[in-house]
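Enquirer: below are the sequence and a predicted model; questions follow.
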Amino acid sequence: RQSRMNHSIVTEFIILGLSRNPELQGVLFVIFLFIYLVAFLGNMLIVVAIIYNTTLHTPMYVFLLAPAIVDIICTTSIIPKMLWTTLTSEEIISYGGCMSQLFFFTWSLGAEMVLFTTMAYDRYVAICFPLRCTTIMNHHMCVALLSIVMAIAVTSSLVHMGLILKLTFCGPTIGHFLCETPPLLALSCSPVRVNELMVYVADDILAVGDFILTFISYGFIIAAILKIRTAEGKKKAFSTCSSHLIVVSLYYSPVIYTYIHPATSYTFDKDKVVAALYTIVTPTLNLIVYSFQNKEMQVGIKLLLLHISH
């Protein structure tokens, strides 16, 4: 079938994946299968441990539970298809499948960014107002913050997907390993100015805005840490904050880079590597830095594993 613009109506896309080099594909399959299993099983362990242990039913661990769920959805919407493509060279994805992947990925991207800010605010309250922490971060505040996270993420993903659905595509080949907004805009024969404007708005408000708010929160946290009298207390607090800030920087930097330049300037060989950082690597780092370094979380996981073993 042909449209009036003499372009084929795309009913399926071809995703080229990370590499078309047969020698690299086997290596990449093993590496990303390992990363996916670590991210998926590790995050599932965190989710079950927090739900199982009533001692972890506090705002801090609710804010660890939420990104674990988001990371499971993010990696599961991308990596299994990418692994299948790498293993079988079956590069076809249906139009509906592509749009579904776009929705869940965009949703998880927005949710992750707002959750980083929420978690930073929770840490700020806990460290700067320790006596009022339970009063400020109560059950109602947790529900309100998580509702805001969901509302922002869903709205952002629906707007982006709605604008993508209106586009006419010149061809089916996506030079990427997932259906993301930038490669789809580069494939469009329709004007993409409105799409790019919304990408800039989302990037400025969500990515840059959340990035600034997160660092402001950690600025107050560091100022409070400097008032700690014991050297051991300062060292422990700084170690936690620095590891959190490294993860946040590794996540925001490639996201801002990817979404800040126009579709015509995308270079997919480079952008695929950058995208891999915030779609695959960061969910695994979240797991290690935010959860497995936490002593109460470690105890909760041990109790869960002991319960399973018995």
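Expert: Looks like it came in fine. All figures in this text were calculated on a predicted structure; none of them were measured in a lab.
Enquirer: only C-alpha atoms for contact and neighbour calcs from this point on.
Expert: Fine.
Enquirer: what about the helices in the stretch 1-150 of the chain?
Expert: Listed in chain order, the helices of the stretch 1-150 of the chain (DSSP state H, counting those that start in this stretch) span residues 22-52, 59-88, 95-128, 133-136, 139-165.
Enquirer: the first one: which residues count as buried?
Expert: This points to helix 22-52. By neighbour count, with 16 or more other C-alpha atoms under 10 Å as the criterion, the buried positions of helix 22-52 are 25, 28-29, 32-33, 35-36, 39-40, 42-47, 49-52.
Enquirer: same thing with the longest one?
Expert: Of the residues in helix 95-128, those buried by neighbour count under the rule 16+ other C-alpha under 10 Å are 95, 98-99, 101-128.
Enquirer: that helix to helix 139-165, inter-axis angle?
Expert: Angle, helix 95-128 to helix 139-165, by axes from the mean of the first three to the mean of the last three C-alpha atoms, to 10 degrees: 150 degrees.
Enquirer: chain center to helix 95-128, what's the gap?
Expert: When C-alpha coordinates are averaged (C-alpha atoms, centre = their mean, to the nearest Å), helix 95-128 and its chain have centres 6 Å apart.
Enquirer: now do that helix against helix 59-88, angle only.
Expert: Our comparison of helix 95-128 with helix 59-88, counting by the same axes, to 10 degrees, yields an angle of 150 degrees.
Enquirer: which secondary structure elements does helix 95-128 contact?
Expert: Counting contacts by 3 or more C-alpha pairs under 8 Å, 6 or more residues apart in numbering; DSSP states H and E, the secondary-structure elements packed against helix 95-128 are strand 12-15, helix 59-88, helix 133-136, helix 139-165, helix 209-225.
Enquirer: turn the ones you listed into a markdown table, including distance to residue 298 and mean neighbour count.
Expert: A markdown table is the format used below for the helices and strands packed on helix 95-128 (distance: least, C-alpha to C-alpha, whole Å; neighbours: other C-alpha atoms under 10 Å):
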| stretch | distance to residue 298 | mean neighbour count |
| --- | --- | --- |
| strand 12-15 | 40 | 19 |
| helix 59-88 | 12 | 20 |
| helix 133-136 | 22 | 14 |
| helix 139-165 | 23 | 16 |
| helix 209-225 | 24 | 18 |
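Enquirer: mind putting these into a markdown table with distance to residue 287?
Expert: Rendered in a markdown table, the data for these read as follows (distance: least, C-alpha to C-alpha, whole Å):
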| stretch | distance to residue 287 |
| --- | --- |
| strand 12-15 | 28 |
| helix 59-88 | 7 |
| helix 133-136 | 25 |
| helix 139-165 | 19 |
| helix 209-225 | 19 |
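Enquirer: please compare the first structure with the one that follows:
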Amino acid sequence: LFTLYSFLYVLRLNEGSNTGINIDERKKMERENFTIWSIFFLEGFSQYPRLEVVLFVFSLVMYLATLLGNSTLILITILDSRLKTPMYLFLGNLSFMDICYTSASIPTLLVNLLSSQKTIILSGCAVQMYLSLAMGSTECVLLAVMAYDRYVAICNPLRYSIIMNRCVCARMATVSWVTGCLTALLETSLALQIPLCGNLIDHFTCEILAVLKLACTSSLLVNTIMLVVSILLLPIPMLLICISYIFILSTILRISSAEGRNKAFSTCGAHLTVVILYYGAALSMYLKPSSSKAQKIDKIISLLYGVLTPMLNPVIYSLRNKEVKDAVKKLLGKIPLHQTHEHL
């Protein structure tokens, strides 16, 4: 999601630019207005004080549910022998990302919802921005990796264990993390170097697009680099996911038995649902004209997306997954620990 922020930010640069100001005047304005801010004020939902208590309760419940659901999913993928497969390795990584993603912003939000001074220090803002970007970027790559895993499982099942062996899966997961973390470091470093003419962030978190709106001037180099990074992490993974599912759908439609088709659909249904949630919510928020009214709506949608999607991911992967349900029951002691299972 945060990768999409920077992508669309660059595309919208000309919307708010003043073409009547030359370069020398811009530099003069920058010298006059630029301040090194050590504290930022998060506007959040301060305009709706009655709503803040409701949002606090909602966010707290969703955050605790996210921690519980994703921690449980990580735990069972480690403890249950049946879940030692590529899909669950990637799912465990996805759950860890969801925990980090929400933990980067929700605790600060909870404090600010009950506080009259909604502030965050520069270092805290930088860490929050970096973690959100890193987790969002990593998830973009990991969702593409998971789509490839489903493609191999359905389109080339006889060679699945050879192609998606443990070493290959570990490398793919590592590449996802390294790519996301390094690109997030680059984007965060660039964003923090841009001179800011204010310290009031019109958001409930140090979201990169909201911070960049405070920039005194635009930087062609910074914007170009952020655009290139965003193209690498957004359209390319989306294209790979679409290609994978085109082949998957083609293979499923050639399956003669209805039972076989249903089993194949259920195999990739959870991942496809997560992909639609991830990209659908992001695109609905940011592929529309900017306005002050839209910004208020965006904050509500962004909050719902930020707390609901990470909470729903373990639920989505558990609803129609017998292995996950049995593993949870086993963890809770409803299935004897000595019961053995066959590997997938």
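Expert: Yep, that arrived. These numbers were taken from a predicted model, which means no experiment stands behind them.
Enquirer: now what about the TM-score between them?
Expert: For these two chains in superposition, a TM-score of 0.90 is obtained (TM-score structural alignment, normalised by the length of the first structure); 308 aligned residues with a C-alpha RMSD of 2.7 Å.
Enquirer: picking up where we left off before, quick one: which of the helices and strands packed on helix 95-128 of the first structure is nearest residue 308 of the first structure?
Expert: For residue 308 of the first structure, the closest of these is helix 59-88, at 19.9 Å, according to C-alpha to C-alpha.
Enquirer: list the contacts of the residue mapped onto residue 10 of the first structure from the second structure.
Expert: For residue 10 of the first structure, the equivalent position in the second structure is taken to be residue 37, counting by TM-score structural alignment. Under the criterion of C-alpha atoms under 8 Å, 6 or more residues apart in numbering, the contact list for residue 37 of the second structure reads 122, 196, 199.
Enquirer: measure how buried residue 327 of the second structure is and give me the count.
Expert: 23 (other C-alpha atoms under 10 Å).
Enquirer: where does the corresponding residue of the first structure for it fall, secondary structure wise?
Expert: Residue mapping for residue 327 of the second structure onto the first structure gives residue 300, with TM-score structural alignment as the criterion. The secondary structure element spanning residue 300 of the first structure is helix 295-309 (assigned by DSSP states H and E).
Enquirer: that helix packs against which elements?
Expert: For helix 295-309 of the first structure, the helices and strands in contact under the criterion 3+ C-alpha pairs under 8 Å, 6+ apart are helix 22-52.
Enquirer: roughly how far does the counterpart of residue 81 of the second structure in the first structure sit from residue 30 of the first structure?
Expert: The equivalent of residue 81 of the second structure in the first structure is residue 54 (alignment by TM-score structural alignment). Using C-alpha to C-alpha, to the nearest Å, residue 54 of the first structure is found at 37 Å from residue 30 of the first structure.
Enquirer: if we can go back for a sec, among the helices and strands packed on helix 95-128 of the first structure, which is nearest residue 195 of the first structure?
Expert: Between residue 195 of the first structure and those, the shortest separation by C-alpha to C-alpha is 6.3 Å, and it involves helix 139-165.
Enquirer: right, and the helix or strand after the closest one?
Expert: Under the assignment DSSP H and E, the closest C-terminal helix or strand after helix 139-165 of the first structure is strand 173-174.
Enquirer: mean deviation, that following strand versus the second structure?
Expert: With mean C-alpha distance after the TM-score superposition for the first structure, strand 173-174 of the first structure departs from the second structure by a mean of 0.5 Å once superposed.
Enquirer: any idea which helix or strand comes after that strand?
Expert: helix 181-186.
Enquirer: so which bit of the second structure is that following helix matched to?
Expert: On the basis of TM-score structural alignment, helix 181-186 of the first structure is assigned to residues 208-213 in the second structure.
Enquirer: same deal with stretch 160-169 of the first structure?
Expert: Aligned by TM-score structural alignment, stretch 160-169 of the first structure falls on residues 187-196 of the second structure.
Enquirer: name the residues that touch that stretch?
Expert: With C-alpha under 8 Å, 6+ apart as the test, stretch 187-196 of the second structure has contacts from 30, 34-37, 126, 129-130, 133, 208, 212, 214-219, 222, 226.
Enquirer: likewise stretch 292-307 of the first structure?
Expert: When contacts are defined by C-alpha under 8 Å, 6+ apart, stretch 292-307 of the first structure is touched by residues 45, 46, 49, 50, 52, 53, 56, 291.
Enquirer: what about the nearest residue to the fifth one once chain neighbours are set aside, how many residues nearby?
Expert: Same thing as residue 52 of the first structure. Once its chain neighbours are removed from consideration, residue 52 of the first structure has its nearest residue in residue 304; the separation is 7.2 Å (C-alpha to C-alpha, 6 or more residues apart in numbering). The number of residues packed around residue 304 of the first structure, counting by other C-alpha under 10 Å, is 19.
Enquirer: got it, and residue 7 of the first structure?
Expert: The number of residues packed near residue 7 of the first structure is 14, by other C-alpha under 10 Å.
Enquirer: please pull up the equivalent of residue 268 of the first structure in the second structure.
Expert: In the second structure, residue 268 of the first structure lands on residue 295 (TM-score structural alignment).
Enquirer: distance of residue 200 of the second structure from residue 120 of the second structure?
Expert: Going from residue 200 of the second structure to residue 120 of the second structure by C-alpha to C-alpha gives 10 Å.
Enquirer: which neighbours do the two share?
Expert: Common neighbours of residue 200 of the second structure and residue 120 (criterion: C-alpha under 8 Å, 6+ apart): 40, 41, 42.
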